[in-house]
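**Student:** Could you work out the structure for the sequence below:
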Amino acid sequence: MKHLKALNKYFWKYRVRLSIGVFFIIISNYFGVLAPQIIGFIIDFSQRTLPGYQPKAKRAVYDVAVTRFIKYVEGLTYSPIQIVVLCGIIILALALLRGFFMFLMRQTIIVMSRHIEYDQKNEVFEKYQTLDATFYKTHSTGDLMSRMAEDVSRVRMFTGPAVMYLINLITLISMSVFFMFKRQPELTIYVLAPLPILAFIIYYVNTIIHRKSEALQAALGSLTTNAQQSYSGIRVIKSFVQEASMFHQFEENSERYKQQAVGLAKVEALYFPSMTLLIGLSTLLTIMIGGIYYINGTKDIGIDTIVEFVIYINMLTFPVSAIGWTASMIQRASASQKRLNEFLQTRPSVPIESSKRELSLTGDIVFRNVDFTYAHTGIHALKHFNLHITAGQRIAVVGRTGSGKTTLAQLLMRMFDVNSGKILVDGIDIKDIDLLSLRKQISYVPQDGFLFSDSIANNIAFGAMNLPPEAVRESARLAVVSRDIEGFPKGYETEIGERGVTLSGGQKQRISIARALMKQAPILIMDDCLSAVDARTEKEIIGNLKVYLEGKTSILITHRIFSLLNFDKVIVLEEGAIVEEGTHEELLDKKGIYYKMYMRQLREDES
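**Tutor:** Purely as a prediction, here's the structure:
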């Protein structure tokens, strides 16, 4: 249960609803345990009307309410049949009252569990958004989806049905045993003799269920990951004719999940009949031992006592058999909550702290002796890196793949924090600036521009929803994608499908550029975002950027050289360090790495 302690805050939040639900459980069970006593009285009363009846040494002990009812009935001048009918009506009324309060019980506790499920899913999603890029590089999307959906649903089965049945069985067992002891203590001890065996079985089997539940949830996470990757990469799978291979992988994961599920089902299949067997054994003991006492005339046990005990045992059949089901739900919820706690208790390496300063930035950027290594791969991306970009400058960052270009953008936006050194913006360490405020003032076009399954207009306006529709069209014009959009039947309201699957690579890149341009941030970072654009469109975009970038600090990360855009500085990266720095003309005059890259590009363009 230690993993489920994380849910206490929810129980406290809905304590009123929970308390009312517990009250309804107690009331419904109270009406339930009164019925056997009235039935016992009916049998005793009927026996007393028979000729040759031998009165017992002492009268049966009943609940206070039942005792008052019996005194009232015995004082009536009704015939025995009328009294039996009256008692039957009371038993029916008790059953209806019990059913009514059971309905209210479910309306409070089950509804409470749905509120908790809602809150927990929100907490999980909110936590996902606070975790840093390192977390997402080490966790698969399928596994995260499984935790959000399956694990939270299993936890809900604990906060609702499991809690309800647990309180119900504790209440009903306590009340039944209490009245059984009041009626006949010795017979009660015999009847409850199988309970220690029951307790051992529950303890032993629960350990197995918990272990198997953890393995089952892990297998489900792998299965979900496999399916999610197959759906996302369906075009690659089809183009390489790997449908059979992917199906084989899914089949293996599905078989592993099936084996875990079947193994758990086998344990539970043994569990529930064991509960029923022990309940049946208690019933047999009641009839056998009670019958012997009655025949021998000892212990002052009559037929009414035996019938009353049998009814109590039958009433306990479902609660006791539900122990196994409830315990299974608790163990599954514990395994699921453990998986949720693993990341709910994860502290992001780049925390969002609202206490930091919110500033209006101009865009003066300094990388001071920055050193950075990716924790999940061990790649040393930047080594003693130093760079000063004054506000309003246009900077080009050029280099081969893996030279550390994208890392600059990631560190500037604090997707990761530097291992050593500092990054200053307007003279302030970015660690001392409110994280959200920092990112709001940076427009970023990533290498793999992500588009949401939404309209084109909403994708472009994603970072600036408060701007008018005219701003969307102007951004699209600057990104040279407006003609393409206007050619679609629904124009800017065209739904683009998951990850922009209905668009070409160039269209997706240009919509990503339009999204960044619409944000109107003082700092613009474009990370190799023209790779899928043809040469003519590329020149048009660069021409539009010349005007747009006036007064903005811009960093263009690329493996191509854009001579048409007048950069204030070009830096060439090699293995995480600056090997060349200067203007376009200065670097060509040096005839170094930049010159060779430029000449190679010219030959490729000519061919």
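**Student:** Could you use CA atoms for every contact and neighbour count after this?
**Tutor:** Noted.
**Student:** Who are the packing partners of the longest helix along the chain?
**Tutor:** For the chain, the helix that runs over the most residues, judged by DSSP state H, is helix 243-296. Packing partners of helix 243-296 (3 or more Cα pairs under 8 Å, 6 or more residues apart in numbering; DSSP states H and E): helix 185-191, helix 195-232, helix 303-344.
**Student:** burial count for Arg536?
**Tutor:** Applying other Cα atoms under 10 Å, we find 8 residues neighbouring Arg536.
**Student:** May I ask which helix or strand encompasses it?
**Tutor:** For Arg536, the element it lies in under DSSP states H and E is helix 535-548.
**Student:** Identify whichever of the helices and strands packed on helix 243-296 lies nearest to Leu96.
**Tutor:** Leu96 lies closest, by Cα to Cα, to one member of these: helix 303-344, at 15.9 Å.
**Student:** and the residue nearest the centre of the chain, what is it in contact with?
**Tutor:** Centroid-nearest residue in the chain: Met148, 2.4 Å away (criterion: Cα atoms, centre = their mean). If you count contacts by Cα atoms under 8 Å, 6 or more residues apart in numbering, Met148 has them with 121, 124-125.
**Student:** Mind putting the residues you listed into CSV with neighbour count and distance to Ile81?
**Tutor:** Converted to CSV, these look like this (neighbours: other Cα atoms under 10 Å; distance: Cα to Cα, whole Å):
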residue, neighbour count, distance to Ile81
Lys121, 17, 59
Val124, 18, 63
Phe125, 14, 65
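**Student:** What segments of the stretch 501-607 of the chain are helices?
**Tutor:** Counting by DSSP state H, counting those that start in this stretch, the stretch 501-607 of the chain has helices at residues 505-518, 535-548, 584-590, 593-606.
**Student:** Show residues contacting the last one.
**Tutor:** Okay, so that is helix 593-606. 560-561, 572, 580, 587-589.
**Student:** Now show me the structure for the sequence below, then we'll compare the two:
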Amino acid sequence: MKHLSAANKYFWKYRKRLLIGAFFVIASNYFGVLAPEITGYIVNKVQQHLPGAAQVNNKTTYNSTVNFFVAWVEKLNFTQVVLVCSLTILLLALLRGLFMFMMRQTLIVMSRLIEFDMKNEVYNHYQQLDAGFYKVNRTGDLMNRISEDISRVRMYTGPAVMYFVNLVSLIAFCVVNMLRKDVYLSMMVLAPLPILAITIYFVNTLIHKKSEQVQGALSDLTTNAQESYSGIRVIKSFVQEKAMLYFFKANSETYRKNAIGLAKTEAIYFPSMTLMVGLSTLLTILIGGNMALEHPDKIGIIVEFVIYINMLSFPVTAIGSVASMVQRAAASQKRLNEFLQTTPNIQSPAPTAADTQQLNGDIAFNNVSFTYQHTGIQALKHFNLTIKEGQKILVLGRTGSGKSTMAQLLLRFFDANEGNITINGKDLRNIPLHNLRNNISYVPQDVFLFSDTVAGNISFGLPHIADMNTITHAATMAGIHQELSDLPNGYETMVGERGVTLSGGQKQRLSIARALIKQPRIMVFDDCLSAVDAKTEHLIINNLYKVMENKTAILITHRIFTVLNFDQIVIIDEGTIIEQGTHAELMALKGYYAELYQMQMSQDNAA
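**Tutor:** Here you go, the predicted model:
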């Protein structure tokens, strides 16, 4: 139960529902166990009125409620007693059914509320985790934990709790009544139950282990399916449908074997329960029959015991189900705790009044070094760069030189291993993440669009969907307004999952419009024009030059934009700056930049 202790806070939150639900369960069982006593009483009454029946002194001890009832009906004649007892048993059944309905309305509804809270907690925690976490954990596994694992925990917080309270209360009522009537017979008919407890103890360990294996296999299967759906165009273009089907079948087969193994283990429970209940019933009839031959006045008690044993058949059988639910939930909660107990490496300081001010754009990288933990690749080495407010910086470099890492460190997706980065002279670690990222517009290299309208995607970075004039202006500056207007529903067109209905160039420009609409003081463009043609690129660059006036802008790319006059051009190679200066200064050096510039000019002239 140590893993499931994480759910105790929800039980405390919904303690009123839990207590009221437990009361309804107990009340339902209380009215349920009154019926066998009344049945035993009426059986004795019928026996006494049979022709030739010997008159016996009925010394049966009843529940206080039944004692009151018996004292009342004893004043009636035999026919009235039978009628009243029959109606009373019917009334007790109705009351029990009513309380059973109420217990489900409280405990099962409580479990759904807990499920709602847990999913929100897990999703919110996912949102707080840093980028490094998502580099080492698969989307399918994340999805499985927030769906399947939480569903299994819900079965513990609802049905398992309900069945457990039902089990304990009903057994308690039945055993007390049985002991009150006949201790010897009670001990005999309950003797097989300890064997049941031993069986449950050994099987539970197996179920817990197999449940973890099943959930792990399901995560692999979910990840495989998610990647196949997302990458279906790549799969089809490389004619790899059969290969992907093979991988899916392999994962599916692993899941099938684990699930069947778990089902076989759980199958031990139900025959064991049925066997134990059957033995108890046989013992009741065998021992009770012999007792009835010697003491005819105990026939009513024997009837009661048979009814009690049958009443116990469901809760005793439910022991297996409850234990299975608990073990499955424990395995799932353990998996959830692994993520919920993961602390983000990127911690945001508590905001102060001074932190609400706008960041003006004075940026400094001071001897920054950074190594990706999951790969061991050192992306930046003793990197130093100073950017004044309002400057336009062009960052050039080969693939893997560290350009994108520089942008991600600026937004604190990661923290530098050595050195520090400052804005306005303040270390990034001391700036609340919300304020930092709210003051920077970032167009990533890997464009991502949501399954929303065009307008919704452009307004994504704002607290609400902007007015249409603002949206169209941002789209115009990004050079995509006309194309969006020509869509079937214009700006209300759904772009599909990951923007699948748009071309690569359209997605890049829509992402630029999303960045422009924020109108921040700092703008970072990470190779965001790689999928557009030269004419469109020229148009966008000219528009950006107008938008970036009086703003600090960093353009990361692998090609030179000759139409812009940059304050600094920085050449990065293997995580360090190898050249830095203005266009004229770098051309005079006749180094990497000059070579790249001449090569690009030759290609443009040839085109």
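**Student:** Among the contacts of helix 593-606 of the first structure, give me the pair with the biggest separation.
**Tutor:** Arg560 and Asp589 (18.2 Å).
**Student:** between these two, which one's more packed in?
**Tutor:** The neighbour count for Arg560 of the first structure versus Asp589, taken as other Cα under 10 Å, is higher for Arg560 (17 against 11).
**Student:** what's the distance between that one and Thr286 of the first structure?
**Tutor:** Distance of Arg560 of the first structure to Thr286 of the first structure, given as Cα to Cα, to the nearest Å: 89 Å.
**Student:** Gly497 of the first structure now?
**Tutor:** According to Cα to Cα, Gly497 of the first structure stands 68 Å off from Thr286 of the first structure.
**Student:** Show me which of these two is the more surrounded one.
**Tutor:** Set Gly497 of the first structure next to Thr286 and count neighbours by other Cα under 10 Å: Thr286 wins out with 23 against 15.
**Student:** If you count neighbours, what's buried in stretch 281-289 of the first structure?
**Tutor:** Under the neighbour-count criterion of 16 or more other Cα atoms under 10 Å, stretch 281-289 of the first structure has 282-283, 285-287 buried.
**Student:** Could you tell me where it falls in the second structure?
**Tutor:** Per the alignment by TM-score structural alignment, stretch 281-289 of the first structure matches residues 279-287 in the second structure.
**Student:** Need the residues that contact the matching stretch.
**Tutor:** Applying Cα under 8 Å, 6+ apart, the external contacts of stretch 279-287 of the second structure come out as 185, 188-192, 302, 305-306, 309-310.
**Student:** Helices of the stretch 1-150 of the second structure, start to end?
**Tutor:** Using DSSP H, counting those that start in this stretch, helices in the stretch 1-150 of the second structure cover 8-13, 15-48, 64-73, 78-103, 109-128, 131-136, 139-144, 150-155.
**Student:** Which residue in the first structure occupies the aligned position of Ile554 of the second structure?
**Tutor:** Per TM-score structural alignment, Ile554 of the second structure is aligned with Ile555.
**Student:** Run through the residues that contact that match.
**Tutor:** Neighbours of Ile555 of the first structure in contact, by Cα under 8 Å, 6+ apart: 394-397, 524-526.
**Student:** Those: which two are farthest apart?
**Tutor:** Across the contacts of Ile555 of the first structure (Cα to Cα), the longest gap, 13.1 Å, separates Val397 and Leu524.
**Student:** Mark which of the contacts of stretch 279-287 of the second structure are buried, thanks.
**Tutor:** For the contacts of stretch 279-287 of the second structure, buried by 16+ other Cα under 10 Å: 185, 189-190, 192, 302, 305-306, 309-310.
**Student:** Give the equivalent position in the second structure for Lys238 of the first structure.
**Tutor:** Checking TM-score structural alignment: Lys238 of the first structure goes with Lys236.
**Student:** Just the element for that match, please.
**Tutor:** helix 232-237.
**Student:** Which positions within that helix qualify as buried?
**Tutor:** Ile235.
**Student:** Same question for stretch 35-47 of the second structure.
**Tutor:** For stretch 35-47 of the second structure, by 16+ other Cα under 10 Å, it's 35-45, 47.
**Student:** what do you get for stretch 338-353 of the first structure?
**Tutor:** For stretch 338-353 of the first structure, a neighbour-count test (16+ other Cα under 10 Å) marks 338-340, 343-344, 348, 350 as buried.
**Student:** Also stretch 466-485 of the second structure?
**Tutor:** Quick answer for stretch 466-485 of the second structure (16+ other Cα under 10 Å): 466, 471-472, 474-481, 484.
**Student:** Stretch 387-396 of the first structure too?
**Tutor:** By neighbour count with 16+ other Cα under 10 Å, stretch 387-396 of the first structure contains the buried residues 389-396.
**Student:** go on, stretch 69-82 of the second structure?
**Tutor:** Quick answer for stretch 69-82 of the second structure (16+ other Cα under 10 Å): 70, 81-82.
**Student:** Return the residues in contact with the counterpart of Pro159 of the second structure in the first structure.
**Tutor:** If you follow Pro159 of the second structure across to the first structure using TM-score structural alignment, you land on Pro161. Residues in contact with Pro161 of the first structure (Cα under 8 Å, 6+ apart) are 109-110, 326.
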